[in-house]
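# The sequence and its predicted three-dimensional model are supplied below.
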Amino acid sequence: MKRIQVVPGWSFRDESGNELNPQLFSLLAAIHEHGKLTAATKSVGISYRHGWNLLNTWAAFFGVPLVSMQKGKGATLTPLGDKLLWAKQRVVARLEPQLDSLTSQLNLEIHRALEGVSPLLRVHASYGYAVALLPEHASEIQLDLQYKSGEEALAALNRGVCDIAGFHVPIEGMSQAQIKKYGHYLKPRVHKVIQFITRRQGLIVKRDNPCEIQGLSDLLRDDVRFINRQEDSGTRTLLDELLRREKINPAKVSGYDDEEFTHSAVAAYVAAGMADVGIGVEAAARQFNLDFIPLSYERYLFVCHHRSLQQEAVIRFLEMIRTSQFYQAVRELPGYSPDLCGDVVGVEEALNQSSR
């Protein structure tokens, strides 16, 4: 089946309308990775001369150099070069859920225009690395995947707006407040839970952990800047519960009110040096070559009406996430496990597993 992907692009223009080459971002990323202009230009697939001219052109545009070149020490990004690189990463990371949702809608329309249309499955789910794998493996169904907060997804399921809702809960120590919140939407006689994956949440810190952060108590230090997730996210709920257990007042955490909207956006924020530590999944930390301090394991769950288990689209969905290919794709994500993926259990059993 034909699929398209929505990829954002950056454009810089001066006051005269002259547009500069977006290839600079690829070159800056390669310099950051390799530390040498020769290796960076080779990695990007351009000549050394072209790379050198590109850096000089942009340096003239901004009025300051983007790369520092020292004999015997290679090439390093200047503060502006570093900010430009990570600014792009942050924008892309922040827009991931919206872009993926738009991609899903466009691919759905393409699929509908083709002959032999497959069954439609509407999924509203909290954004995550494993959930983002679904479109790649959904060859037997039309997958309409829309990213929402866990609570929004469950509310949509109850309104009949989607067929499956996805959200995540702690594997151990789920608070009564969380059980009450999710229990408001989940009806044991109506719904069934599809086990999906487990993932590891923790603190994302700079490479080699220069601030020597060991746990949540270090967030109270004056020399530590924190970046949080948005208020309606499951990760924010998890953090608040962990802080409560350790009797840490969120108001005393520098940066608690500063928010990003995805795990990768938090990681990009830390990678850019705008914070010393953030909260997120291990896969995000590894994506940006950062270190990770585990705090808790979570179980990601899908919920559907029990009658939906007999629908062709849901049957094919279950077959898909039970395949060895999907299991392997999940295992390649740092901190993720597909154990029990595809198992169908009752609501009470699923919530009890997390409240022990």
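Arrived safely, thanks for sending.

# Please make it C-alpha for all contacts and neighbour counts, starting now.
Noted.

# Strands along the stretch 251-356 of the chain, start to end?
Remark: strands assigned in the stretch 251-356 of the chain by DSSP state E, counting those that start in this stretch are 259-260, 277-281, 291-305, 336-337, 344-346.

# Comparison target below:
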Amino acid sequence: MELKAYTPDEVARIFQISKHTVYEMIKRGELQAFKIGNKMRIEHDEIERYKESMKAPARKTAPEQQQQPAPSRQIQARLAGSHDFLVEHLVKEAAAAQGLQIQPTYIGSLEGLMMVYRGQADIAAMHLLDPTSQQYNLPFIHQLFVYETISVIRLASREQGFIVAKGNPKGIIGFSDLTRKDIRFINRQKGSGTRFLLDSKLLASGIAPADINGYENEEWTHLSTASHISRGAADAAFGIRSAASHLGLDFIPVAKEQFDLVFRWTDENRETLGKLASYIQSENFKRSLSNLEGYDISELGAKIYETTQPEESANV
């Protein structure tokens, strides 16, 4: 009986995909994993089960079947970047209300933007602070996209700060508290906008990451980070107010940031992205938003920046 358990890196090599995709499969429940301490493992039997489930069904070759018209293709686009509850809501609502099938991959703002730049995704979800200009998103976009046709659409502004246990029993009020010996910290992964903001604040405060107990421990979503606080595995995290609210935790605000969607228009995705942009700007989508503690949607759907205007999306 095979008892071997694989690391996400090993699974990535088996399937010839990136380890970020493996983590995303685990988060979506497509691949079952377990933890030993902070390390993720996937059993051999689970890998074989997943392989079997992904086998394509045999083609039907009977003449009468071949003559049947092919089913209409689902409208689809690929979204990559930062994890956010509002993005999750948009993906769900766009499918239900518009039939738009958007495939999300939550791998952090920077990697999401790079995937759009490389043509591996159509939309980037991002909130990256440029430490020099103290401006969000546009400095990075200007550096990458010169000849591509893009639009930047504001989704929301949101609050970032410290997530702590209910009642803040450790009395955490600022970045200097993270260096205390009695504080266990849980971090976000490199490349995430939250990590960018945290590191910028630490640098401004003259705090070295090595002085923070747990700085090297990383999670990939706001909710999984906050869950460490909820179950007592850590004392502080840096994240968004809505994650604290979801788990009944306390929140100490530090900054307000801009969360934007970057659309890269192509001939293949123009119809899909045009419909999605129109839906984001619609009253129906705005009315669907509720219980948005920590979000400001006053600029929802606003065009922040664009290069060449796409022919079929003049309303963006």
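Cool, the structure landed. It should be emphasised that the depicted structure is a prediction, and the values quoted were computed from it without experimental measurement.

# Overlay them and tell me the TM-score.
Aligned and superposed, the two chains score 0.68 in TM-score terms (TM-score structural alignment, normalised by the length of the second structure); 248 aligned residues with a CA RMSD of 3.4 Å.

# pretty sure residue 139 of the first structure is in a strand, no?
No. Membership of residue 139 of the first structure in a strand is not supported by DSSP: H, G, I helix; E, B strand; the rest coil, which gives coil.

# Next, work out how far apart it and residue 326 of the first structure are.
Noted for residue 139 of the first structure: a distance of 12 Å to residue 326 of the first structure, by CA to CA, to the nearest Å.

# neighbour count winner among these two?
Between residue 139 of the first structure and residue 326, residue 326 has the larger neighbour count (other CA atoms under 10 Å), namely 18 against 14.

# so what corresponds to that one in the second structure?
Applying TM-score structural alignment, one finds that residue 326 of the first structure aligns to residue 285 in the second structure.

# counterpart of residue 117 of the second structure in the first structure?
That one, residue 117 of the second structure, aligns with residue 158 by TM-score structural alignment.

# and the one helix or strand its match maps to, what other elements does it pack with?
Using DSSP states H and E, residue 158 of the first structure falls within helix 150-159. On a contact count with 3 or more CA pairs under 8 Å, 6 or more residues apart in numbering; DSSP states H and E, helix 150-159 of the first structure meets strand 120-125, strand 164-170.

# how distant is it from the center of its chain?
In this view, helix 150-159 of the first structure has its centroid 20 Å away from the chain centroid, taken as CA atoms, centre = their mean, to the nearest Å.

# And stretch 212-224 of the second structure, by the same measure?
15 Å.

# hmm, who's touching that stretch?
The contact list for stretch 212-224 of the second structure (CA atoms under 8 Å, 6 or more residues apart in numbering) reads 38, 83-84, 106-108, 178-181, 183-189, 209, 225, 239-240, 243, 246.

# Filter these down to the ones in strands?
Counting by DSSP state E, these place 106, 185-188, 239-240 in strands.

# what's next to stretch 33-43 of the first structure, contact-wise?
With contacts defined as CA under 8 Å, 6+ apart, stretch 33-43 of the first structure is touched by 27, 30-31, 47-48, 51, 74-76.

# Greatest separation within these: which pair is it?
Using CA to CA, the two most remote members of the contacts of stretch 33-43 of the first structure are 47 and 76, lying 18.5 Å apart.

# more neighbours, those two?
More neighbours surround residue 76 than the other of residue 47 of the first structure and residue 76, with 21 against 13 (other CA under 10 Å).

# Could you list which residues are in contact with the corresponding residue of the second structure for residue 231 of the first structure?
Counting by TM-score structural alignment, residue 231 of the first structure corresponds to residue 190 in the second structure. Going by CA under 8 Å, 6+ apart, residue 190 of the second structure touches 108, 196.

# Figure out which of the strands of the stretch 251-356 of the first structure is closest to residue 201 of the first structure.
strand 277-281 (4.4 Å).

# would JSON lines of the strands of the stretch 251-356 of the first structure with mean neighbour count be doable?
Formatted as JSON lines, the strands of the stretch 251-356 of the first structure follow (neighbours: other CA atoms under 10 Å):
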{"stretch": "strand 259-260", "mean neighbour count": "20"}
{"stretch": "strand 277-281", "mean neighbour count": "30"}
{"stretch": "strand 291-305", "mean neighbour count": "21"}
{"stretch": "strand 336-337", "mean neighbour count": "22"}
{"stretch": "strand 344-346", "mean neighbour count": "17"}
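
# got these as a markdown table, with distance to residue 98 of the first structure columns?
Converted to a markdown table, those look like this (distance: least, CA to CA, whole Å):
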| stretch | distance to residue 98 of the first structure |
| --- | --- |
| strand 259-260 | 14 |
| strand 277-281 | 19 |
| strand 291-305 | 20 |
| strand 336-337 | 23 |
| strand 344-346 | 29 |
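
# Pick out the most distant pair among the ones in strands among the contacts of stretch 212-224 of the second structure.
Taking CA to CA as the measure, those span a maximum distance of 21.9 Å, between 106 and 185.

# Apart from its chain neighbours, what residue comes closest to the aligned residue in the first structure for residue 77 of the second structure?
Using TM-score structural alignment as the criterion, the counterpart of residue 77 of the second structure in the first structure is residue 121. The shortest distance from residue 121 of the first structure to any non-neighbouring residue, by CA to CA, 6 or more residues apart in numbering, is to residue 143 (5.1 Å).

# Ok, residue 258 of the second structure next?
Residue nearest to residue 258 of the second structure in three dimensions, not counting chain neighbours: residue 157, with 4.5 Å by CA to CA, 6+ apart.

# Give me the neighbour count for the aligned residue in the first structure for that neighbour.
Aligning on TM-score structural alignment places residue 157 of the second structure opposite residue 198 in the first structure. Per other CA under 10 Å, the neighbour tally for residue 198 of the first structure reads 24.

# Can you tell me the SS state at residue 198 of the first structure?
With three-state DSSP as the basis, residue 198 of the first structure sits in strand.

# So it sits against residue 300, correct?
Yes. Using CA atoms under 8 Å, residue 198 of the first structure is in contact with residue 300, at 6.0 Å.

# The spatially closest residue to residue 94 of the second structure that is not a sequence neighbour and residue 92 of the second structure, how far apart?
Of all residues not flanking residue 94 of the second structure in the chain, residue 100 sits nearest, at 5.4 Å (CA to CA, 6+ apart). Per CA to CA, residue 100 of the second structure is found 9 Å from residue 92 of the second structure.

# and what of residue 107 of the second structure?
Residue 107 of the second structure is 19 Å from residue 92 of the second structure, by CA to CA.
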